[in-house]
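[1] Sharing a model prediction with you, sequence too.
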Amino acid sequence: MKVLLVEDDQALAEALREALGDAGVLLETAATGGEADFLVRTEAYDAVILDLGLPDGDGSRWLAQWRDDAIDTPVLVLTARTRWADKAAGFSAGADDYVTKPFETAEVLFRLRALVRRSHGHAHPVLRIGDLDFDTHAGSVTLAGRPVSLTAQESRLLAYLAHAAPRVVTRSELAEHVYDRDHEPDSNVIDVQISRLRRKLGAARIQTHRGQGYRLAEVDETP
């Protein structure tokens, strides 16, 4: 999952980057609403963590502008404000969920994963494709009940395919959502990592649709 954190407290931003990064989240940061506005309009994110107290305007104002412009990326509001009126303003602007500072990093992670899962139309925390289970809460993978060991990059790649299944995912979509904007891969890198996943999960499980992209399928499906 690729997430944009909009937070002007650099110490907090770095702490979240490290903690969420250890859980497999690719976290990019913006310190102002203006910087965040540019990024959400030019980059692809699975979710945004948005502080309300930004130096160049209330976060809810920036969020309202995004929603007015049909930017529907899930947004988790993160703020020290505890009054119901402030929470209501965030939800009215288009927030999907809310966490009040101080918070547990684990709560932020669980809420992020739930937001992303629901944005893809999944209610259950375990995404099941045939005998492959991807636990979105634990970030773990089992195949026919047996655990599968994946690298962080392989896990992010599989997670995006699993959330999108049975839809075909283009190479450009994978590059935008799975890799850092400063290190977006060429097609060969994606091919290599897809090949590694196929060796671990079975070649038939990840289908190549020529000229379109990749699709995660049940093993008894034919390409």
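    Looks like it came in fine.
[2] alpha carbons only for contacts and neighbour counts from here, please
    Fine.
[3] I'd say Thr32 and Leu52 touch.
    No: if you go by Cα atoms under 8 Å, Thr32 and Leu52 don't touch, sitting 10.3 Å apart.
[4] More neighbours: which of those two?
    Per other Cα atoms under 10 Å, whichever of Thr32 and Leu52 has more neighbours is Leu52, with 24 against 19.
[5] contacting residues around that one?
    Residues near Leu52 by Cα atoms under 8 Å, 6 or more residues apart in numbering: 58-60, 77-79.
[6] try 7 Å
    Taking Cα atoms under 7 Å, 6 or more residues apart in numbering, we find Leu52 in contact with 58-60, 78-79.
[7] Excluding chain neighbours, give the residue nearest to it in space.
    Gly59 (4.0 Å; Cα to Cα, 6 or more residues apart in numbering).
[8] And here is the other one:
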Amino acid sequence: MNVFLLEDDAEASDFIARGLRERGHHVETETDGRAAILKLGASEFDVLILDRMVPGLDGLAVLRSLRAMGRTTPTLLLTAMAQIVDRVDGLEAGADDYLVKPFAFAELAARVAALGRRAPVGEVPALLRVADVEMNLLRREVRRGGRLVELQPREFALLEQLLRNAGRVVTRTMLLDRVWNFGFDPKTNIVETHMSRLRGKLNQGFTRSAIRTVRGSGYMMEDDGC
């Protein structure tokens, strides 16, 4: 597996890279955020490990830039910033996982392996469709009634979960786990905020809401409308 590591601490970078290489991974390293964006724009990796506090451009800004470019490479944020708000910021920016320093290398290796096991796009249906909403997973495009709907990475992930579970209620807990990778409830309105934005974009120009709220349970999409 090809792994990219952004870490400005030489000792930490060497420790992580050496350990991953011993497990059979190819690892490329960088210490500067701006240089990282250039390298990531020119090469493909299976997993990214980004430290948040690096020179040039911090890891969070690097991640936001990559997601804005449409790069969906599974990404682990590695940082000493351990507050809930820091985790939420990182996950909202598009991170798939978040590990706080100091950490056990065995856990880091396991998390990297888990991210790398995600099914390639070619192994899942290219199109998801419910009623007049269609998602193209290969092109990362969403259309409603043929109109292109521009979504941010988390909004796209929310909609994907709803489309994959059409006709079934998707709970807030499920969305926290599958979209933000939270194994606990952080007691924020992160789901509601993103769902509101997603609805606003999907419903623009339509009289029927594409997503139905099931009071006290969660959200769902149905072929026969909401």
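    Nice, I can see it. Owing to the predicted nature of the structure, the values given are computational and were not obtained by experimental measurement.
[9] circling back: which one of the contacts of Leu52 of the first structure sits closest to Gln153 of the first structure?
    The nearest member of these to Gln153 of the first structure, counting by Cα to Cα, is Leu78 at 26.7 Å.
[10] Mind listing what's buried along stretch 65-72 of the first structure?
    Trp66 (16 or more other Cα atoms under 10 Å).
[11] Identify the residues contacting it?
    Gly94.
[12] Put together JSON lines for the contacts of Leu52 of the first structure, with neighbour count on each row.
    Converted to JSON lines, those look like this (neighbours: other Cα atoms under 10 Å):
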{"residue": "Asp58", "neighbour count": "15"}
{"residue": "Gly59", "neighbour count": "24"}
{"residue": "Ser60", "neighbour count": "25"}
{"residue": "Leu78", "neighbour count": "25"}
{"residue": "Thr79", "neighbour count": "21"}
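[13] Mind picking the two most distant members of the residues you listed?
    Between any two of these (Cα to Cα), the greatest distance is 12.1 Å, for Asp58 and Leu78.
[14] Going by residue numbers, what spans are strands in the second structure?
    For the second structure, the strands defined by DSSP state E occupy 2-6, 26-30, 47-51, 75-79, 97-100, 127-130, 133-136, 141-144, 147-149, 170-171, 212-214, 218-220.
[15] Report the aligned residue range of the first structure for the last one.
    Mapped onto the first structure using TM-score structural alignment, strand 218-220 of the second structure spans no residues at all.
[16] Identify the residues contacting the closest residue to Leu26 of the first structure other than its chain neighbours.
    Spatially, and ignoring its direct neighbours in sequence, Leu26 of the first structure is nearest to Lys2 (4.7 Å; Cα to Cα, 6+ apart). Counting by Cα under 7 Å, 6+ apart, Lys2 of the first structure touches 25-27, 45-46, 177-178.
[17] mapped onto the second structure, which of these are still contacts?
    Retained contacts for the contacts of Lys2 of the first structure in the second structure, judged by both residues aligned by TM-score structural alignment, their matches' Cα atoms under 7 Å, are 25-27, 45-46.
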